[in-house]
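Enquirer: Quick one, fold the following:
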Amino acid sequence: MTLPLIAVPRVSRDASAYPHSPKTSIADMAAPVRPHADDARSVVIPESGHVIPDEQPELLAEALLEFLE
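Expert: Next comes the predicted model:
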């Protein structure tokens, strides 16, 4: 199964910084997809927040191109 790339901002690795956020990691949320997608992967774009295309356009483009190849 081919799935689209989903960019999810990650501001802090410390969940306690966001007390009202779900206590689930991105990896935990992605786990149910892995058995159905041979090519499931995750990419962390450093130094980015909610607007990844503006904050790290080159790194996002690299991740997208790698995914599309």
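
Enquirer: Please count neighbours and contacts with C-alpha atoms only from this point.
Expert: Will do.

Enquirer: what comes up buried for the helix or strand containing Leu59?
Expert: Here Leu59, judged by DSSP states H and E, is contained in helix 57-68. Of the residues in helix 57-68, those buried under the neighbour-count criterion (16 or more other Cα atoms under 10 Å) are Leu59, Leu60, Ala63, Leu64.

Enquirer: Look up how far Asp54 lies from the last one.
Expert: In this view, Leu64 and Asp54 are 15 Å apart by Cα to Cα, to the nearest Å.

Enquirer: downstream neighbour of the helix or strand where Asp28 lies in the secondary structure list?
Expert: Element membership for Asp28 (DSSP H and E) is helix 26-30. Downstream of helix 26-30, the first helix or strand assigned by DSSP H and E is helix 52-55.

Enquirer: quick one more, to check against the first:
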Amino acid sequence: MFRQNGDLFKQIPVHVVHEDRRSVVIANDGNITAGAYLAQNSAASLNRVLKSQSASGQEPGVHVHADGTTHAAH
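Expert: Model prediction:
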């Protein structure tokens, strides 16, 4: 799961309780707070960007922006 923080997205771990074609139920483990903006339709694309970057040898901690651009951690 990706949570938006300003103009960046941060990958956070979640526990999926149930999943079907249209929705996903996530356990209430405290990782997601009320009012948080989460990537819903583009999480798979964001994950592919992060995976391709790690395969390219870039340092971990790369931020993914809402528009899909990336940069190294501050």
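
Enquirer: Now the TM-score, please.
Expert: Scored against TM-score structural alignment, normalised by the length of structure 1, the superposed chains reach a TM-score of 0.28; 40 aligned residues with a Cα RMSD of 4.3 Å.

Enquirer: picking that back up, helices or strands next to the helix holding Leu59 of structure 1 in the packing?
Expert: Contacting helix 57-68 of structure 1 under the criterion 3 or more Cα pairs under 8 Å, 6 or more residues apart in numbering; DSSP states H and E is no other helix or strand.

Enquirer: what about 10 Å?
Expert: Here helix 57-68 of structure 1 touches helix 52-55, going by 3 or more Cα pairs under 10 Å, 6 or more residues apart in numbering; DSSP states H and E.

Enquirer: which stretch of helix or strand covers the nearest residue to Thr70 of structure 2 once chain neighbours are set aside?
Expert: Distance criterion Cα to Cα, 6 or more residues apart in numbering; nearest residue to Thr70 of structure 2, sequence neighbours excluded, is Val64 at 4.5 Å. Taking DSSP H and E as the criterion, Val64 of structure 2 maps to strand 63-65.

Enquirer: Which residues does the helix or strand following that strand contact?
Expert: Counting by DSSP H and E, the next helix or strand C-terminal to strand 63-65 of structure 2 is strand 70-71. By Cα atoms under 10 Å, 6 or more residues apart in numbering, the surrounding residues in contact with strand 70-71 of structure 2 are Leu8, Phe9, Leu46, Val49, Leu50, Gln53, Gly61, Val62, His63, Val64, His65.
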